[in-house]
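Chemist: test case, fold it:
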Amino acid sequence: MTKPTILTGDRTTGPLHLGHYAGSLRNRLLFQNSHEQFLLLADTQALTDNADTPNKVRDNVLEVALDYLAVGIDPEKTTICLQSHLPALAELSMLYLNFVTVARLERNPTIKDEIRARGFGRNIPAGFLCYPAAQAADITAFKATVVPVGEDQAPLIEQTNEIVRRINSAAGEPVLPEAKAVIPRSGRLPGVDGKAKMSKSGGNAIPLSAQPKAISAAVKSMFTDPNHLRIEDPGQVEGNIVFTYLDAFDEDRIEVADLKARYRQGGLGDSTIKRRLEDILQSLIEPIRTRRAELAQDPAYLLDVIRKGTEKARNRTEATRREVIEGLGLFKL
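Modeler: Modelled structure (predicted):
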């Protein structure tokens, strides 16, 4: 049987962190065994709000690829490819812009939130505003039917499917499949400061390459319950970042439930739950950090993985571009 196709990826704006691991990477490790998985190094998308620092985008292509391989992504099972070297994506993006209005792009909840967060006002980069069409091109070029996204990104998949339906209607046949958004159970991991999502630019992330001292310092600084002043005081679990992380990374669900009950009753100190979390994170990150350092010593291998994956992806996406052009009945030379 043919495996369903899945497309996922990351902007190349910096090394990946625990938020990426909880939200997508560990699911990708499972998906690569059950799906035909394409993993996009989204350098073109990264330029939509980093056009003034293209070197930042360029330099982080290898950093993100290193993180992929270090966590266990297998290039024999998952195709790792570079977005800017897939010309069919840009051509399909331009084509799809004819099937969506500016008003619809501006109404997309994800884009509205991101515009507000970045303080663009009306100085919105055109590439950023048109990102939903570009993402639709990414997804459909691979004919992906499964796209793992955070809950806040689900409106982008909805808009992709709107474009797909318009293309298919214009073609008079189902040229492109619709895609299903798969939202991870854990959701977005908050930053260690507890004030926002974990992000590369927010300074509140734990990188997958973090050293032991940095992990320890990050856990010790985590927000818990400001009213839990003494060990015997009842504590609040909801909004307690340490418990949020334990929910995301502690495999012993029974023990976590017991810790929550004891914390609520009083008699369990913050230092106890922080020590448990630190031990878990140290054990998780240590082999990733070690493998990453080993891979960094062989840049030729890393480039070979990206080149081979991009060549395979180029053939796939070019075939889809031709099908869309032919389906729409555009002029042939």
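
Chemist: C-alpha only now, for contacts and for neighbours.
Modeler: OK.

Chemist: show me what the top helix by length along the chain is packed against.
Modeler: If you go by DSSP state H, the chain has its longest helix at helix 299-327. In terms of contacts (3 or more CA pairs under 8 Å, 6 or more residues apart in numbering; DSSP states H and E), helix 299-327 is packed against helix 54-71, strand 78-82, helix 87-96, helix 131-141.

Chemist: for comparison, sequence B:
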Amino acid sequence: MSAVRMLTGDRPTGRLHLGHYVGSIANRVRLHQRYESFFIIADLHMLTTRNTREDIDRVSHNAREMVTDILAAGVDPARATFYLQSAIPEVGDLNTLFQNLVTVPRLERVPSLKDMARAAGKDEMPYGLLGYPVLQAADILCVKGQVVPVGKDNAPHVEVTREIARRFNHLYGEVFPVPEMIASETPTLVGTDGQSKMSKSLGNAISLSDDAETVRRAVMGMYTDPNRVRADVPGMVEGNPVFTYHDVFNPDRAQVADLKERYRAGRVGDVEVKEKLAVALNRFLDPIRERRARFEADRGMVDQLIVDGTERTRAEVRRTLVEVRRAMGLTGAYQQVRRRAERARRATAAPA
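Modeler: A predicted model of the protein is given here:
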């Protein structure tokens, strides 16, 4: 392995949205030209909160949609390896070995796990969800990932990966790199309701694949300053989701500054501010929509990309697992048993 490797990805729960873009995809687009890039379609992670047969039946479709969104956002398919997590059973073997290198109290201190359980309507923490960061460590280290783009919520997970890599190397010898985290510039994007981060399940998301009219409707219905009952009432810009989106997606900084000044002075209405945001968002999304249409028109291209990437990744993971088992002495243990059994068989079969 010569080039520095990056590992990142998402659970295949549907199309990606603007929150995904600012939280991770923008970083991936920027970084994948610099690093050898692996993109995981994390369907085993999906099972920690969505594990009905209907959820699983949608994985194939959702995987294709998700990969298409990532490509449409600007990732070059020639410089990215996409793979389906559940198609590589060796990752589960590595996960089993890593489970012994971290304690339950340590996992219980990962703050986002309880939030994930609560968002999924779980009254109690599933075992698989508690072990989410351990499986994520297996995902990252199975290809010896050296850099991981992360949003705010995922940083504590990757810190567990770093601890597991250090612990393994201390016990068994230097096998794994300790991956570095690359934080996104905008780690969390509030949803259109202004109440929580953007999420498909909460219905407060704008998808990367939404058409122009869908985006406009979502923007016009956005939460804004609740105390502003008329356009001539001075409004709050700080914490106002509409202006948060302007700051992230509107490249016309002079226009944004003018809107903020007039909003604070009560000289502009919410409708104008939102209409200009809708225009800015659609200009941002137009190239993504165009690229998506091209990838969708190339029938079978995305599926083949996933197949090729999965086969390549599985070969990498198999090599890693052999190295891990050799470092731990597990391969030697079985060989000793096999040699003893062979000697006993020969002794029994030898003529008197």
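
Chemist: where does the TM-score land?
Modeler: Laid over one another, the chains give 0.93 as their TM-score (TM-score structural alignment, normalised by the length of structure 1), with 331 aligned residues with a CA RMSD of 1.8 Å.

Chemist: that older thread, between the longest helix of structure 1 and helix 131-141, how many degrees?
Modeler: Helix 299-327 of structure 1 runs at 90 degrees relative to helix 131-141, counting by axes from the mean of the first three to the mean of the last three CA atoms, to 10 degrees.

Chemist: pull out the buried positions in helix 299-327 of structure 1.
Modeler: 302, 305-307, 309-311, 313-314, 316-318, 320-321, 324-325, 327 (16 or more other CA atoms under 10 Å).

Chemist: now the helices for the stretch 101-250 of structure 1?
Modeler: 102-107, 109-118, 126-129, 131-141, 154-171, 212-220, 241-249 (DSSP state H, counting those that start in this stretch).

Chemist: wait, Arg292 of structure 1 sits on Ser209?
Modeler: Yes: contact criterion CA atoms under 8 Å: Arg292 of structure 1 and Ser209 qualify, at 7.4 Å.

Chemist: show me the contacts for the aligned residue in structure 2 for Leu105 of structure 1.
Modeler: Aligning on TM-score structural alignment places Leu105 of structure 1 opposite Leu107 in structure 2. Applying CA atoms under 8 Å, 6 or more residues apart in numbering, we find Leu107 of structure 2 in contact with 130-131, 133.

Chemist: repeat the analysis, applying 6 Å as the threshold.
Modeler: Contacts for Leu107 of structure 2 (CA atoms under 6 Å, 6 or more residues apart in numbering) come out as none.

Chemist: so how far is Gln99 of structure 2 from it?
Modeler: Leu107 of structure 2 sits 11 Å away from Gln99 of structure 2, going by CA to CA, to the nearest Å.

Chemist: check Val273 of structure 2 too.
Modeler: Counting by CA to CA - Val273 of structure 2 and Gln99 of structure 2 are separated by 51 Å.

Chemist: in terms of neighbours, single out the busier of the two.
Modeler: Val273 (21 against 17; other CA atoms under 10 Å).

Chemist: check which helix or strand the more buried one maps to.
Modeler: Per DSSP states H and E, Val273 of structure 2 falls inside helix 270-297.

Chemist: which parts of that helix are buried?
Modeler: Here helix 270-297 of structure 2 shows 270, 273-274, 276-282, 285-286, 288-289, 291-292, 295 as buried, counting by 16+ other CA under 10 Å.

Chemist: what angle separates that helix from helix 212-220?
Modeler: 140 degrees.

Chemist: which elements pack onto helix 270-297 of structure 2?
Modeler: Packing partners of helix 270-297 of structure 2 (3 or more CA pairs under 6 Å, 6 or more residues apart in numbering; DSSP states H and E): helix 59-72, helix 212-220.

Chemist: most tightly packed of the ones you listed?
Modeler: helix 59-72 (a mean of 22; mean count of other CA atoms under 10 Å).

Chemist: against structure 1, where does it fall?
Modeler: Counting by TM-score structural alignment, helix 59-72 of structure 2 corresponds to residues 57-70.

Chemist: compared with structure 2, how much does the matching stretch deviate?
Modeler: Once the two models are superposed, stretch 57-70 of structure 1 sits on average 1.5 Å from its counterpart in structure 2 (mean CA distance after the TM-score superposition for structure 1).

Chemist: which residues sit against that stretch?
Modeler: Counting by CA under 6 Å, 6+ apart, 12-15, 288, 291-292 sit against stretch 57-70 of structure 1.

Chemist: could you redo the last one with a cut-off of 7 Å?
Modeler: 12-16, 41, 43, 46, 288, 291-292, 295 (CA atoms under 7 Å, 6 or more residues apart in numbering).
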